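**Student:** kindly generate the corresponding structure for this input.
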Amino acid sequence: MKAKLTDAFVKNITPPASGRLDIVDETTPGLVLRVMASGVKSWSIRYRPKGRKQLRESYGTYPSTSLSDARARAKALTAAASVGRDLVSEEAAAAAAKAEEEAKAKTIADVVADYIKAHVAKTRKAGVTEKLFANHIVPVLGKKTVGELRRADVVELLDSLKNKGWRTNAQVNRVHAALKACLNWAVEREYLDANPAAVVKKQVTERPRDRVLSDGELKAIWEATDVRTDPSRAFIRLLILTGARRDEIRCMTWSEIDLEKGIWTLPKARNKGHRDHVVPLSNEVKAILEALPRLGECVITTDGKIPYAGQKSLKESLDKAVGASNWEHWTLHDFRRTVTTGMSALGVREEHRERALNHAVGGIGNKVYDRHAYLDEKRAALQAWADRVMLIVDTSGPQNVVAFEAS
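**Tutor:** Next up is the predicted model:
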């Protein structure tokens, strides 16, 4: 259908009973008004660049885009087409070039902020990752634009960290991994063409830690907490008794604890295994939890609102108290290895101790089909370990440590 379009005509035209109605403007070549049965009216413009096939651009809806605006656009497209130009493609290319230029003008600090907001904030160790960026990456690289960043800049950053005399150079690898992940994210969003950190080799060859605390060391650490108050005392003792990861204990909430049933349900969002993990509570763990004041939702806390945050100073204090300068270097995570090693020495089957510590048990059958909770087996393993700890730290009184059959 053809018609001489006017504002009154466009405003008052009756929609078709079904489908759509296309009305070609007799005044302006290429301009088409499309009317849908729903009453929606939209503009499209047909144009043919010289020597090429006919093209079409959708140009908004009426009345948001007026008849005069649509006519002006149609005239611009057909005028460019008459000399062989495709104005729509030219504008798209210009917009893409501008966006690319703006993206490459972003600073590393800008990209890090975007990355943290879009991705890191949703991860389990968001706080740790944010500190890596804030303390080590942004101060050095933050003012550079992504277009300026070179592989040499990444290498220089990592070399400087290695030369700072960090206690463990494995932290250099953590910084490298965080930066590489951030820049991969940026490449996907076309902030830059290639990731200069991706081709940089690992700066430090890491060896898996194998530190297991001796009975004497475990006793010394336990006794060093005698003079401390909660929550630091409870924090260390729960690490020793459960073998749980530091943040799993530190960020524990009362809603996860059922003292009546004697279980702690660690949600998948809060553990490395990304699966709900039920931890049976030994008698000793229950006693520690029952003695803690309920200041709020947080269990290991000074105010009930935020988890305990004094790990660094606590470790330094314990080192001083036990004379750790004469020990092989140890970390709080070594409690976890000590627990599983101790369970093994007690004869706890590998499958049961792995499940007690929320380690993945291999095999597709275990992952998909085996839904047995192993609650009794885990409870027996953790209670046997707690009994063993009590024997180590307090030799007075009767002790009943269960010996398991060899696994």
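
**Student:** CA only for contacts and neighbour counts going forward, please
**Tutor:** Will do.

**Student:** just want the most central residue of the chain.
**Tutor:** T123 (2.1 Å; Cα atoms, centre = their mean).

**Student:** residue boundaries of the strands in the protein?
**Tutor:** For the chain, applying DSSP state E gives strands covering 2-3, 20-25, 31-36, 41-47, 55-62, 257-258, 263-266, 277-280.

**Student:** for the third one, packing partners?
**Tutor:** When contacts are defined as 3 or more Cα pairs under 8 Å, 6 or more residues apart in numbering; DSSP states H and E, strand 31-36 sits against strand 20-25, strand 41-47, helix 67-81.

**Student:** could you do the fourth one as well?
**Tutor:** Based on contacts counted as 3+ Cα pairs under 8 Å, 6+ apart, the elements that strand 41-47 packs against are strand 31-36, strand 55-62, helix 67-81.

**Student:** any idea how far L132 lies from A178?
**Tutor:** 8 Å (Cα to Cα, to the nearest Å).

**Student:** now L289
**Tutor:** The gap separating L289 from A178 is 36 Å, by Cα to Cα.

**Student:** quick one on the thing from earlier: tell me which of the helices and strands packed on strand 31-36 sits most buried.
**Tutor:** Of all the helices and strands packed on strand 31-36, strand 41-47 has the most neighbours on average by mean count of other Cα atoms under 10 Å, namely a mean of 22.

**Student:** gap between that strand and the chain center?
**Tutor:** Strand 41-47 sits 45 Å away from the centroid of its parent chain (Cα atoms, centre = their mean, to the nearest Å).

**Student:** cool, stretch 368-377 as well?
**Tutor:** For stretch 368-377 - counting by Cα atoms, centre = their mean - the centre lies 28 Å from the chain centre.

**Student:** tell me which residues in it are buried?
**Tutor:** Applying a neighbour-count criterion of 16 or more other Cα atoms under 10 Å, one finds L375, E377 buried in stretch 368-377.

**Student:** which ones are touching the closest residue to D258 other than its chain neighbours?
**Tutor:** Sequence neighbours aside, W264 is the residue nearest to D258 in space, at 6.2 Å (criterion: Cα to Cα, 6 or more residues apart in numbering). Applying Cα atoms under 8 Å, 6 or more residues apart in numbering to W264 gives the contacts E256, I257, D258, V278, V279, P280, L281.

**Student:** following up with a second sequence; could you model it the same way so I can compare the two?
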Amino acid sequence: MPRLKLTDAFVRNAKPIDGKVTEYADERENGLALRISPAGAKSWTFRYRTKAGQQKRMSLGRTNDVSLSDARSRVVKERAFVSAGGDPVAIAAKAKDAAIEEFKRETVQQVGEWYFQECKVGRHRQNAKPKRVSTLRTELLYFNKHILTKLGSRKLADVSRSMVQAFVNDLADNTSKSAARHCKVILHGIYSFAERQELVDKNPCQHVTVASHEPRERVLSDDELRTIWQTMTPPIEVEGLTVSAGVAYAIQLAMVTLQRRSEVTGMKLSEIDRDQRIWVLPSARTKNKRDHVVPLSVLAIELIDKALNVRSVDSDFVFPSPRDANKPIDGQALTHAFVRMRNVLELGDIRPHDLRRTGATNLTSERLGFPRFTVSKVLNHTSDTGNSAAVTSVYDRNGYLSEKRRALDSWAIRINEIISDRENSNNLVRLTI
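**Tutor:** Below you'll find the predicted structure:
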């Protein structure tokens, strides 16, 4: 290897010797050399010997990108690192392997994790929107608990339809039919995503059968409603039952307003208009992605005020998380409270969503006599068009506020009758429908 004091002019004019790879060592900085390929491409290289006696060569970049001065400065640093026992080539190789591993997408786990990242921004399928945080949380729970356990380490292309079928059958038989359905849907989404990314040629989840969903029909009795209300009236004094006052009031408010648990726990003061007695749920927080106006009965306003009085932090949320005032309590907290309550009181299989079904059933029954169409508006369902043409619902943006208000005010009266053993409250007036 020719050795000389390199200059900028020499670097610009240097040629390979005899058309072969040539290196010109720098006399000034030990280990630095100008490397020229047979085609004339020029780059900097650093040669060194490790503490173990191994000779190694490290590329410092092309001469068009790195000047002679910068190359010499880099060599001084790398030489000091080698003198201290370091091995820059080994470290660079390790970093490269880590980068390759990070973007290696072969197994169910690797592609699944990529899929969920894309779900957050709406790139998991064509014309998609970002998945809700609550939906992602639920799907990740099933993914981590069941799918990764059985299939996570398998290469995506090695999973067959029979494997997926056996997997969901095992879940249905030994865990639950619900877990089997969720996992099949999640796997189908992952494979559909992988097909679009050209990672696999087919989706093994197609034609996999899973137990059909059995609609829940549980309607709570008056006695059960009364027990839930009285139990969840703070301060809670049932032996063996621990539920925070905020969660308890959220359960009562869910019963009165008939809205979904996460919509109730996520209620903000900025969503409430006390003068008009309405709660405006923005489209970002509703299941059907539409704004939803919920009339607030006198009883609902009272519950909101009670919830505000027991808050330990100042927040825009009516039910703030005790750990972070900028977040609400999780809707799952209501489910956990129901589980604890039903276990302590031996109430059987009751769930927060049963409150919506029970309220809707009461509203359409002979007790109150509201048409199903009105109830669908209270529940914020979009499938019920009142026997009219489906296209009508696209243009009809009437909020049916007065109809919803009569329904929810009547339901509040009915709740008050139930919890007070059918004696009307002094601050509620029976409405004429």
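
**Student:** mind telling me what the residue nearest to D258 of the first structure corresponds to in the second structure?
**Tutor:** Alignment note: W264 of the first structure maps to W279 in the second structure; criterion TM-score structural alignment.

**Student:** same question, V138 of the first structure
**Tutor:** Counting by TM-score structural alignment, V138 of the first structure corresponds to L148 in the second structure.

**Student:** does its match really touch V111, like I thought?
**Tutor:** No - here L148 of the second structure lies out of contact with V111, judged by Cα atoms under 8 Å, at a distance of 11.3 Å.

**Student:** which one of those two has more residues nearby?
**Tutor:** More neighbours surround V111 than the other of L148 of the second structure and V111, with 22 against 15 (other Cα atoms under 10 Å).

**Student:** wait, the more buried one touches Q117, no?
**Tutor:** No - in this structure, V111 of the second structure is not within contact of Q117 by Cα under 8 Å, at 9.9 Å.

**Student:** just give me the match in the second structure for I221 of the first structure.
**Tutor:** Aligned by TM-score structural alignment, I221 of the first structure pairs with I228 of the second structure.

**Student:** which residues does its match contact?
**Tutor:** Applying Cα under 8 Å, 6+ apart to I228 of the second structure gives no contacts.

**Student:** equivalent analysis for L379 of the second structure, please.
**Tutor:** Residues in contact with L379 of the second structure, defined by Cα under 8 Å, 6+ apart, are L258, Q259, R356.

**Student:** let's have these in a markdown table, adding distance to H182 of the second structure and neighbour count.
**Tutor:** Converted to a markdown table, those look like this (distance: Cα to Cα, whole Å; neighbours: other Cα atoms under 10 Å):
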| residue | distance to H182 of the second structure | neighbour count |
| --- | --- | --- |
| L258 | 26 | 25 |
| Q259 | 24 | 19 |
| R356 | 23 | 21 |
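
**Student:** against K104 of the second structure, how distant is the match of W264 of the first structure?
**Tutor:** 48 Å.

**Student:** do the same with R277 of the second structure
**Tutor:** 55 Å.

**Student:** over to S315 of the second structure?
**Tutor:** Distance of S315 of the second structure to K104 of the second structure, computed by Cα to Cα: 43 Å.

**Student:** counterpart of K162 of the first structure over in the second structure?
**Tutor:** Match for K162 of the first structure (TM-score structural alignment): A172.

**Student:** ok, its match - how many residues close by?
**Tutor:** Using other Cα under 10 Å: A172 of the second structure sits among 17 other residues.

**Student:** what of R207 of the first structure?
**Tutor:** Look at R207 of the first structure: counted by other Cα under 10 Å, it has 7 neighbours.

**Student:** ok, T45 of the second structure next?
**Tutor:** What T45 of the second structure shows, counting by other Cα under 10 Å, is a neighbour count of 21.

**Student:** tell me the secondary structure of it, please.
**Tutor:** Here T45 of the second structure takes the strand state, with states given by DSSP: H, G, I helix; E, B strand; the rest coil.

**Student:** any idea how far it is from A92 of the second structure?
**Tutor:** Remark: distance between T45 of the second structure and A92 of the second structure (Cα to Cα) = 14 Å.

**Student:** next: C183 of the second structure.
**Tutor:** Per Cα to Cα, C183 of the second structure is found 40 Å from A92 of the second structure.

**Student:** and the two? Which one has more around it.
**Tutor:** Neighbours of C183 of the second structure and A92, each counted by other Cα under 10 Å, are more numerous for C183; the result is 24 against 12.

**Student:** for the residue nearest to the more buried one when sequence neighbours are not counted, give me its contacts.
**Tutor:** Excluding its sequence neighbours, the residue lying closest to C183 of the second structure (Cα to Cα, 6+ apart) is Y142, at 6.4 Å. By Cα under 8 Å, 6+ apart, the residues touching Y142 of the second structure are A179, H182, C183.

**Student:** the last one maps to what in the first structure?
**Tutor:** Yep, that's C183 of the second structure we're talking about. Under the alignment by TM-score structural alignment, C183 of the second structure pairs with V175 in the first structure.

**Student:** state the distance from that match to Y308 of the first structure.
**Tutor:** With Cα to Cα as the criterion, V175 of the first structure and Y308 of the first structure are 25 Å apart.

**Student:** likewise N195 of the first structure?
**Tutor:** Look at N195 of the first structure and Y308 of the first structure: by Cα to Cα, they are 37 Å apart.

**Student:** next: R207 of the first structure.
**Tutor:** Distance from R207 of the first structure to Y308 of the first structure, by Cα to Cα: 30 Å.

**Student:** can you check V393 of the first structure too?
**Tutor:** Using Cα to Cα, one obtains 25 Å as the distance from V393 of the first structure to Y308 of the first structure.

**Student:** now H274 of the first structure
**Tutor:** Going from H274 of the first structure to Y308 of the first structure by Cα to Cα gives 23 Å.

**Student:** circling back: who's more crowded, S315 and K104 of the second structure?
**Tutor:** S315 (18 against 11).

**Student:** nearest spatial neighbour of that one, chain-adjacent residues omitted?
**Tutor:** Spatial nearest neighbour of S315 of the second structure, excluding adjacent residues (Cα to Cα, 6+ apart): A325 at 5.6 Å.
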